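A.B. asks: pasting the sequence and the predicted model now:
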Amino acid sequence: MAIATINPTTGETLRVFDEIGDAEIERKIGLAHERWRSYRSTSFAQRAEWLRASADLMEKDVEELARLMTTEMGKTLDSARAEVRKSANGMRYYAEHAEGFLADEPLADPSVVGASRALGRYQPLGVVLAVMPWNFPLWQVMRFAAPALMAGNVGLLKHASNVPQSAVYLEEVLRRGGFPEGCFQTLLISARKVEPILRDPRVVAATLTGSEPAGRSVAAICGDEVKHTVLELGGSDPYVVMPSADLDAAVATAVRGRVQNNGQSCIAAKRFIVHTDIYDAFAEKFVERMRALRVGDPLDEATEIGPLATEQGRTDVEELVADAVGSGAKVLCGGQRPDRPGWFYPPTVITEITRDMRMFGEEVFGPVASLFRVADIDEALEIANATSFGLGSNAWTNDPVEQDRFIDELYAGQVFINGTTTSYPELPFGGVARSGYGRELSAHGIREFCNLKSVWIG
């Protein structure tokens, strides 16, 4: 894929970037490694000052930055502005809390290990490579960069090839905020250049958010090199609705949960599993609201659904829908690309999904909802867990016993009751099974790229 900004609303190529060569890659890795030697000794207060200044700059750039993201990957202006503010909030969160999260952990009674003093101390690892996706061009990066920089690590960013201007901006805003040159650098490279960087001994760890194949590749290389990784991969999140739920709230949230970011979110609700007692009422309201969503130019403030980010992404969605329909699934709304320029796909609801259809087991990365009818909570849990993924999950019920069962029995990194999965700096974020491993955000996220050193003093 070319490193280029291609407007998904029109298909027009707006700007093309040259891939940097091996000599420039070597220079940037060398700079990062040398910078870490001094940066690791900076104080938490100094790092926090730079990070807060960068957050302030990002918020001042909100309108320009929102239009840039919308033009590069098609999210609506409103959601782009929200992403800018969320990223700045995450930066301030780690500026405030990093020192406490990484404080020494003394053993209450060191005499039990024969010491006068014993503790655990968190120390930065070094140069970390981040391989990031296009769907949240700022937030995906900042939820790595903010804690990593506050911990004393330095970062190299290989961003998705279709958001190069967002990638360049991220390096620039951190430099404008005061971080020394080399603390965070963007690498405008293709995927084929990632392996040599991962194998470079100066690069000590990696984090990837993206597809399962990409995660497998990075994990295999880093496993061979014995390097730490954090992977956040795909998801096919269940959204269960039981009879005791507030139906109108469940429907409204279901629509938002499915079409957030034009349906291109790993943690978007994708499989809607509804108890038979309320299935018909839910389906009617859900389809009506999905059908009514306004699809159009994401730069238009009235638009609710913009285009998919890439032409291949739309093709992938179309193929999954065609496979299901060809095997007997029923389309309740949508299901056909509109006759217009750009990579648009309408909000779609499909029912009568069977286990032999690709859609049952694969992630649909677009505004397509699968609707299932179930007889009871046992069947709901069985279908919810009948996936190779385990990222987020959602359940709507006001029955405390049912809530406890969903919390305990949904196999996922996150369970949201009477809501839909989202990410907060305060809560750990990540998955199980083929959705990856490790955690981002909260105290757990900043500690992922630290050495927890045991200290014993006799």
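C.D. replies: Perfect, I can see it now. Numbers count the residues shown, from 1 in each chain.

A.B. asks: rest of the way, CA atoms for contacts and neighbours
C.D. replies: Fine.

A.B. asks: which SSE is residue 171 in?
C.D. replies: helix 164-176 (DSSP states H and E).

A.B. asks: you'd agree residue 29 is in a strand?
C.D. replies: No - counting by DSSP: H, G, I helix; E, B strand; the rest coil, residue 29 is not found in a strand; it is helix.

A.B. asks: still on that earlier bit, centre of the chain versus the helix holding residue 171, how much separation?
C.D. replies: Averaging C-alpha positions (CA atoms, centre = their mean, to the nearest Å) puts helix 164-176 19 Å from its chain's average.

A.B. asks: so what does it touch, helix or strand wise?
C.D. replies: Helices and strands touching helix 164-176, by 3 or more CA pairs under 8 Å, 6 or more residues apart in numbering; DSSP states H and E, are strand 4-7, helix 44-60, helix 62-73, strand 184-186.

A.B. asks: which helices and strands does the longest one pack with?
C.D. replies: It refers to helix 44-60. On the basis of 3+ CA pairs under 8 Å, 6+ apart, helix 44-60 makes packing contacts with helix 77-101, helix 139-151, helix 164-176.

A.B. asks: and here's the other structure:
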Amino acid sequence: MKTLSMTSPVKTVNPFNNEILREFDILTDEQIDQKIELADLAFQSWRKTPKAKRAQLLHAVAKILRSRKVELGKLATLEMGKLLKESIAEVLLCADIFDYYADNGERFLADHPLDTKMGSAFLSYEPIGVLLSIQPWNFPFYQITRSAAPNLMAGNTMLLKHASNVPQCAQIMEDIFEEAGAPAGVYQNLFIPGSSIDKLVADKRIKAVTLTGSEPAGASIASAAGKNVKKSTLELGGSDALIVLNDANIEQAAEAAVRGRIWNAGQVCVSPKRVIVEAGIADAFLEVVKAKFQALVVGDPLDEKTDLAPLSSEKAVQDVIRQVEKAVFGGARLVYGGHRIDRPGAFMEPTILTDIQPDNVVYQQEVFGPVFMLYKVKNEQEAITLANATEFGLGGSVFSTNEARAVNVARQIDTGMVYINHVTGIAPELPFGGTKHSGYGREQSPAGIYEFVNAKLIRVTQPQNAY
């Protein structure tokens, strides 16, 4: 039997203590082919399944997620380290997303009439086939849900290639779909190495691919999909700006910025990675932020008193520490933290950097950890210019007590999402996605269900009027 080039098992390593919890064997080429075939076969019947019955499956998944929220939350925490309360909130968000598409999917997919001069015309939204979903570890359940819920409701089937450090979360979602009554092949998990993905994208039975991950991974997938004339969507992270205008409530803006930055130990694509503050309030703002950082409790993510969890892996913490060291070497001022914590696990101190100049290495980088980078600007226009001085364009925030002013600034920020007086967030009914090097396509909201359907035009005229 032919096997893949990588034969080492997929491992779960608890980042709280770096202990190996469980291992899974990777699939052989023959096993992968069988799963693709099963997904393709399942599509032939799932596409014909009434939408109301598809909705029943999604509701059943949501019900299971809510009933097992603590168990699933603990699993995510053990695999990638986030606070248990964050993990449980993630599971509940996933349940809401499944319910959202179950409740609204049939309406979203209803025929859309078009105005035409002769006869009648409408768009029929039809599924396209087997989708390959490639997802990261930072939100091990949510990342799956964003692509699975709308696309299964639309009548597609799905193969998941999850991050290698969250295999238990990957497998348990397949188990949950089976428990909910999903027909065999509608949703399957694949334990495969990244090196095998191009081959899957090229497989004629797989019709499209969606990826959340790094910019290099996205470029590779987009290239492979384009080569094979297949649709793709990409969400590739960001370097989101949080702008604090001089009329903002300093306490509220600082609290939001700090909580947004340490959320998931700073490992969030839409985390406020660059905090841009007008000069008149910058010093006062920094003092409030520093006091909040000093009060943070770093520790066991299962302990409800903990504010800051470990990073996802030993490599992750080493990478972020190295970025901080390079930033300081390049002239940035280290205001607080910046070091590895002397204890078992992938822990680092919450960190504040200021005085980051355009020639500093971190100026154009995404720092995926609890590093708060503060930029002082002269005025509103300089804040906008700095916010746009990045190749990324995912999310962003503007804080001001003047709504009209904040909205005007938001319109000038080149991103896919901007929140006013709130860090970039998540809700089932709101579209999620970016522009520039943050990728393309949208998930969630009505927009999320249209990415991988065929919007087929059907035109009707009387025989004597046909042309």
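C.D. replies: Everything's here; your move. Predicted model, so just to flag it, every value in this text is computed and none were measured.

A.B. asks: which residue numbers in the second structure go with the helix holding residue 171 of the first structure?
C.D. replies: Counting by TM-score structural alignment, helix 164-176 of the first structure lines up with residues 167-179 of the second structure.

A.B. asks: once aligned to the first structure, how far is the matching stretch on average?
C.D. replies: Following superposition, stretch 167-179 of the second structure is found to deviate from the first structure by 0.6 Å on average (mean CA distance after the TM-score superposition for the first structure).

A.B. asks: give me the contacts around that stretch.
C.D. replies: With contacts defined as CA atoms under 8 Å, 6 or more residues apart in numbering, stretch 167-179 of the second structure is touched by 10-12, 24, 57, 61, 64, 72, 75-76, 79, 140-141, 160, 162, 184, 187-189, 191.

A.B. asks: tell me which of the helices and strands packed on helix 44-60 of the first structure is the most buried.
C.D. replies: Mean neighbour count, computed with mean count of other CA atoms under 10 Å, is highest for helix 139-151 among those, reaching a mean of 25.

A.B. asks: tell me the centre residue of the second structure?
C.D. replies: Nearest to the mean C-alpha position of the second structure, counting by CA atoms, centre = their mean, stands residue 143 at 5.3 Å.

A.B. asks: and that one, what's its match in the first structure?
C.D. replies: Per TM-score structural alignment, residue 143 of the second structure is aligned with residue 140.

A.B. asks: same check on residue 436 of the second structure?
C.D. replies: So, by TM-score structural alignment, residue 436 of the second structure is matched to residue 433.

A.B. asks: for that match, give me its contacts.
C.D. replies: 388-390.

A.B. asks: repeat for residue 397 of the second structure
C.D. replies: Applying CA under 8 Å, 6+ apart, the residues near residue 397 of the second structure are 240-243, 272, 410, 418-424.

A.B. asks: out of the residues you listed, which sit inside helices?
C.D. replies: Per DSSP state H, helices hold the following members of the contacts of residue 397 of the second structure: residue 410.

A.B. asks: which of the contacts of residue 397 of the second structure are conserved in the first structure?
C.D. replies: On the basis of both residues aligned by TM-score structural alignment, their matches' CA atoms under 8 Å, what survives of those in the first structure is 240-243, 272, 418-424.

A.B. asks: quick one: the helices in the second structure?
C.D. replies: 29-46, 51-67, 69-80, 84-108, 142-154, 167-180, 197-202, 215-227, 250-262, 279-294, 314-329, 380-387, 403-411.

A.B. asks: single out the most deeply packed of these.
C.D. replies: Buried most deeply of these, by mean count of other CA under 10 Å, is helix 142-154, with a mean of 25.

A.B. asks: show me what that one packs onto, helices and strands only.
C.D. replies: On a contact count with 3+ CA pairs under 8 Å, 6+ apart, helix 142-154 of the second structure meets helix 51-67, helix 84-108, strand 157-161.

A.B. asks: reformat the ones you listed as JSON lines; add distance to residue 378 of the second structure.
C.D. replies: Formatted as JSON lines, these follow (distance: least, CA to CA, whole Å):
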{"stretch": "helix 51-67", "distance to residue 378 of the second structure": "48"}
{"stretch": "helix 84-108", "distance to residue 378 of the second structure": "36"}
{"stretch": "strand 157-161", "distance to residue 378 of the second structure": "46"}
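
A.B. asks: count of residues packed around the aligned residue in the first structure for residue 398 of the second structure?
C.D. replies: In the first structure, the residue paired with residue 398 of the second structure according to TM-score structural alignment is residue 395. Counted with other CA atoms under 10 Å, the neighbours of residue 395 of the first structure add up to 30.

A.B. asks: residue 395 of the first structure and residue 414 touch, don't they?
C.D. replies: No - using CA atoms under 8 Å, residue 395 of the first structure is not in contact with residue 414; the gap is 11.1 Å.

A.B. asks: now the common contact residues for these two.
C.D. replies: Joint contacts of residue 395 of the first structure and residue 414 (CA under 8 Å, 6+ apart) do not exist.

A.B. asks: count of residues packed around the alignment partner in the second structure of residue 453 of the first structure?
C.D. replies: Aligned by TM-score structural alignment, residue 453 of the first structure pairs with residue 456 of the second structure. Other residues near residue 456 of the second structure come to 12 when the count uses other CA under 10 Å.

A.B. asks: OK, contacts around residue 456 of the second structure?
C.D. replies: Counted by CA under 8 Å, 6+ apart, residue 456 of the second structure has contacts 123-126.
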